[in-house]
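**Student:** Sequence and predicted structure are below.
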Amino acid sequence: MDPLEDVLALLGTKAHLSTGLLAGGRWAVRFRPPEGVKFNTVRRGRCFLRVEGSGEPIALAEGDCYLLTKPVAFTLFSDPDAVPLEAGPIFARAEDGLARTGEGEDVLLIGGRFSFGERANTLLLDGLPAVIHVPSGTAEADTVRWALGQIGMELLHRPLGATLVAEHLAVVMFVHILRLHLAREPKPASGWLAGLADPVVAAALTAMHTSPARPWTVAELARAGAVSRSALAARFKDVVGAGPLDYLTGWRIELASHRLRKGTDTLAVIARDVGYSSESAFSTAFKRITGISPRDYRKAPPTAGGLPGVRRRPSRRGDDAEGPDLAVDGGA
């Protein structure tokens, strides 16, 4: 199975579409840190994006799209000297799915956010930069532009099932933006996402994700990438930050934790399905990785941090619900 598809499915990736923003003249709107991954596209006009802690503002042209992957404040503006207004009151006054600021209708943005399950930070978001900008002029962004255009049509004309169709299109867009990011950044930060940009490591990752219960050896995984055992071991650890079999153990525990949280299968069944010969072997590995036994994990309430015993980035909720929703989310 495709590792990216695997992880997104495990995280329960969902798109939530927001109230749009229509602006003109001199204007600036400040947003609090969003929850999940924020996205916006410029459907008309031009403006700028300033993300707290990310250096110079980013110029956004018509058709551009961006993702904000960290819970940091950001500002959209037409003029750097304009005094920013807080987004909350602006989106509280939204009508017909649009909030307005400034004078005129020079700029139109639509967007939303992606929400994930408990493990999003460790499995996905920590490996991404704070901002991913997709300029409209890049030839490889055709699919992203098509998805954005379709989302705009769904929200403009509101045919039957418009919100559902637009949300699914947004997830398609998200996958393509991740692909573009990997193509543009041949050496991202370490982790499984970085491994997808390396053909040798990607072959080993795909093999493990296709058959996670198989008793893989490093030599077998090396054959998948057509390299030697030692070459794969060194390359995998350099790119991903862990050895191939350590990664395999971690992914098995991810699969098992999802089953423990979401299903009713016995520990013995889960242990067998993720590649352990016995319940005791599975329990030992689970506790070694997470610091808690499978039985205790199943009984424990879900937390924003996910699995206990694994490094987390604290969850911070912003005010991304500044107005009437088109789906679940709020402002642009």
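**Tutor:** Structure's in. What do you need? Numbering: from 1, shown residues only.
**Student:** Every contact and neighbour count from this point should use C-alpha atoms.
**Tutor:** Fine.
**Student:** all strands of the stretch 1-150 of the chain, in order?
**Tutor:** 14-17, 20-24, 28-31, 37-44, 47-51, 58-60, 65-68, 74-77, 85-86, 98-102, 107-115, 131-134 (DSSP state E, counting those that start in this stretch).
**Student:** Contact partners for the closest residue to residue 39 other than its chain neighbours?
**Tutor:** The shortest distance from residue 39 to any non-neighbouring residue, by Cα to Cα, 6 or more residues apart in numbering, is to residue 67 (4.5 Å). If a contact means Cα atoms under 8 Å, 6 or more residues apart in numbering, then residue 67 has 37, 38, 39, 40, 131, 132, 133 as its contacts.
**Student:** Tell me how many other residues surround the closest residue to residue 72 other than its chain neighbours.
**Tutor:** In space, residue 72 comes closest to residue 33 once its chain neighbours are excluded; the distance is 4.3 Å by Cα to Cα, 6+ apart. Neighbour count for residue 33, taken as other Cα atoms under 10 Å: 20.
**Student:** try this one side by side with the last:
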Amino acid sequence: MSNDPFSDILKLANAEPVVTGGFSAGGDWALHFPARDKIKFFAVVKGRCWVHLDGEPAPLQFSAGDVGLLAVPRSFVMCSAPGLAALDAHALFSGAGRSTVQLGDGGEFTQIGGHVELDPVRGRLLADVLPPWIQIRADTPHARVFGLLLDQLVDEKATQQPGTQLASAQLTQLLFIQILRAHLRSGAPMPSGWLRALAHPRIAPALRLMHAEPGRAWRLEDLAAACAMSRTTFAAHFTATAGVAPLTYLTQWRMRLAERALREENRPVALIAGALGYTSESAFSNAFKRVTGLSPRAYRQAGAT
């Protein structure tokens, strides 16, 4: 196991960002993007635009190097100026039969966009802790790397060099990680959960310990000591930040690891139980059923059908 909860959960959720296309524009233009049940992201490579999210009172301005991430199914309009009649983006891209289109002379604005593929079950680990909307501006200190990544992504798409498919996928993954890192450093409000706990400098050490050794018999006082707090203060801070008590979080994380092992490995249930800190298979089975609603064997059988 690692002491990097961020990487652990991204891997467990099978988070795979994919650049699906983009467009260039010139003159007056506006596109309406329908709501989708996926995490969507986009980046402005050149020029400026306005983005009006459904349900928000006012549009937001984006400049070159700015990145946006939409974690809830909301439609939005991207435009050169507010108030313009918008074309349907889905119809435009489908009608063009390709992933990139040009509006007007295409000389003033360029954008790339995509979405994040997630495991249909474990993906909620990530989706549930993200705020509805993230905007990272290029002029913030923690966004300096965005420009380099965007330039390289555009170059890969344009030149089609050997290995461009793999390079583009790796660059997109790195861009997604940098978006989340920048958000963590920004101090912006976040819903309670592991991501918010990871951003809390006094709580994060306990999170890293539990991820590094999920099978260890952690006591509340051990985790509190790692965070230089009393048991009571630590428990209160952790619960307020992560949304659950420390040892409840540990149990939930163990169960997520158990789910993966039951679906993807052939290890006996007893060995999985021991690796996750349970002294008997029956104790593990009871805990697993309490969290998932199924016994370990029933869960494994359901995954095999």
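**Tutor:** Arrived safely. This is a predicted model, so every value here is computed, not measured.
**Student:** List the TM-score for the superposed pair.
**Tutor:** TM-score of the superposed chains, computed with TM-score structural alignment, normalised by the length of structure 2, equals 0.93; 302 aligned residues with a Cα RMSD of 1.8 Å.
**Student:** Can you say which of the strands of the stretch 1-150 of structure 1 is nearest to residue 92 of structure 1?
**Tutor:** strand 98-102 (8.0 Å; Cα to Cα).
**Student:** What residues of that closest one count as buried?
**Tutor:** Buried positions in strand 98-102 of structure 1, judged by neighbour count with 16 or more other Cα atoms under 10 Å: 98, 99, 100, 101.
**Student:** Kindly report the same for stretch 116-130 of structure 1.
**Tutor:** Across stretch 116-130 of structure 1, burial judged by 16+ other Cα under 10 Å covers 116-128, 130.
**Student:** same deal with stretch 23-38 of structure 1?
**Tutor:** So stretch 23-38 of structure 1, judged by 16+ other Cα under 10 Å, has buried residues 23-24, 26-38.
**Student:** One more: stretch 81-98 of structure 2?
**Tutor:** Judged by neighbour count (16+ other Cα under 10 Å), stretch 81-98 of structure 2 contains these buried residues: 81, 82, 87, 89, 92, 93.
**Student:** Columns distance to residue 195 of structure 2 on top of these, output as CSV?
**Tutor:** Formatted as CSV, the buried residues of stretch 81-98 of structure 2 follow (distance: Cα to Cα, whole Å):
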residue, distance to residue 195 of structure 2
81, 35
82, 34
87, 36
89, 32
92, 36
93, 34
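**Student:** Which of those sits closest to residue 205 of structure 2?
**Tutor:** Nearest member of the buried residues of stretch 81-98 of structure 2 to residue 205 of structure 2, counting by Cα to Cα, is residue 89, at 44.6 Å.
**Student:** aligned partner of the closest one in structure 1?
**Tutor:** Matched across to structure 1, residue 89 of structure 2 falls on residue 87, judged by TM-score structural alignment.
**Student:** Share the number of residues neighbouring the counterpart of residue 44 of structure 2 in structure 1, please.
**Tutor:** Under the alignment by TM-score structural alignment, residue 44 of structure 2 pairs with residue 42 in structure 1. Residue 42 of structure 1 has 22 neighbouring residues, counting by other Cα under 10 Å.
**Student:** sorry, back to before: closest to residue 291 of structure 1 out of the strands of the stretch 1-150 of structure 1?
**Tutor:** Nearest to residue 291 of structure 1, of all these, is strand 107-115, at 26.3 Å by Cα to Cα.
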